[in-house]
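> I'll drop the sequence and a predicted model, then ask my questions.
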Amino acid sequence: MSELIEEPFVMDNSCRKSHHPLSVKRDLTNRLNRIEGQVRGIKGMVEKDVYCDDIITQLAATQSALNSVTKVLLEGHLKGCVKDRLENGEEEVLDELLITIQKMMRK
């Protein structure tokens, strides 16, 4: 019998899905592709013993790019998912949102 191994960040919330417009999906995908390239570049910098300050600068730029993706997703979540669920009387979405914000604020 084989075991099912789940990724630690994957959550099954009754198969809920986001419904982003195609333009938003494209924008997010493009941003994430750039971030992926930045991370590969940083890894290469570490492997080539590039000066620490230069690597830190690139890490800060990558973090800023990730924060931008988070802002786009959070805005869509609030204006779409949260609004719709509140209109349907699902007030537990507020507790879910508070947990999400707490996770975003961890450092």
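That came through fine.
> from now on I want contacts and neighbour counts done on CA atoms only, so please keep to that.
Fine.
> host element of residue 90?
Element membership of residue 90 [criterion: DSSP states H and E] is none; it lies in no helix or strand.
> now do residue 38
Assignment of secondary structure by DSSP H and E places residue 38 within helix 22-47.
> which other helices and strands contact that helix?
If contacts are counted by 3 or more C-alpha pairs under 8 Å, 6 or more residues apart in numbering; DSSP states H and E, helix 22-47 sits against helix 52-76.
> can you pull the buried residues of the helix it packs on?
55, 58, 62, 65, 69, 73-74, 76 (16 or more other C-alpha atoms under 10 Å).
> next one: it to chain centre, how far?
Between the centre of helix 52-76 and the centre of its chain there are 11 Å (C-alpha atoms, centre = their mean, to the nearest Å).
> which elements pack onto whichever helix or strand comes after that helix?
Once the chain leaves helix 52-76, the next helix or strand it forms, by DSSP H and E, is helix 83-87. Helix 83-87 makes packing contacts with no helix or strand when contacts are defined by 3+ C-alpha pairs under 8 Å, 6+ apart.
> put this next to the previous one:
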Amino acid sequence: MNYGDHIKNRLKRVEGQVRGVLSMIETNKECKDVVGQLTAIRSAVDKAIAVIVAENLATCIREELEQGKDADQIVQEAINLLVKSR
């Protein structure tokens, strides 16, 4: 699977946010501030997942259909992947 630079950049921002939260914890920042940043991280990761799935779903379905898989099974697997990510 080919992942574009925009996905890598999203994840690098998340990486920076995680380092920021670690720094906040080390300096004993307020709980509400730490939780707020963790919530932002979770949202950023959710968006990255959505972009990856959206951009690659058509390709994955096409490849699996070429391998003879049932279309209903492929759709169900995609749904399960999205549900699992939550």
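Good, I have the coordinates. Just so we're clear, the structure is a prediction, and the values are computed from it rather than from any experiment.
> would you pull the TM-score for this pair?
Put the two chains on top of each other and the TM-score (TM-score structural alignment, normalised by the length of structure 2) is 0.81; 83 aligned residues with a C-alpha RMSD of 1.7 Å.
> before we move on, the earlier item: between the buried residues of helix 52-76 of structure 1, which is nearest residue 20 of structure 1?
Proximity to residue 20 of structure 1 was ranked across the buried residues of helix 52-76 of structure 1 by C-alpha to C-alpha; first place goes to residue 76, at 7.5 Å.
> pull the contacting residues for that closest one.
By C-alpha atoms under 8 Å, 6 or more residues apart in numbering, the contact list for residue 76 of structure 1 reads residue 20.
> looking at structure 2, name the residue matched to it.
When structure 2 is aligned by TM-score structural alignment, the residue opposite residue 76 of structure 1 is residue 55.
> spatially central residue for structure 2, please.
Note on structure 2: the residue nearest the mean C-alpha position is residue 49, at 2.6 Å, using C-alpha atoms, centre = their mean.
> grab the nearest non-local neighbour of it.
residue 85 (7.7 Å; C-alpha to C-alpha, 6 or more residues apart in numbering).
> what of residue 7 of structure 2?
Taking C-alpha to C-alpha, 6+ apart, and ignoring the residues beside it in sequence, residue 7 of structure 2 has residue 48 as its nearest neighbour in space, at 6.6 Å.
> ok, that neighbour touching residue 11?
Yes - with contact defined as C-alpha atoms under 8 Å, residue 48 of structure 2 reaches residue 11; the gap is 7.4 Å.
> closest one to residue 95 of structure 1 out of the buried residues of helix 52-76 of structure 1, please.
When these are compared for distance to residue 95 of structure 1 (C-alpha to C-alpha), residue 74 wins out at 14.9 Å.
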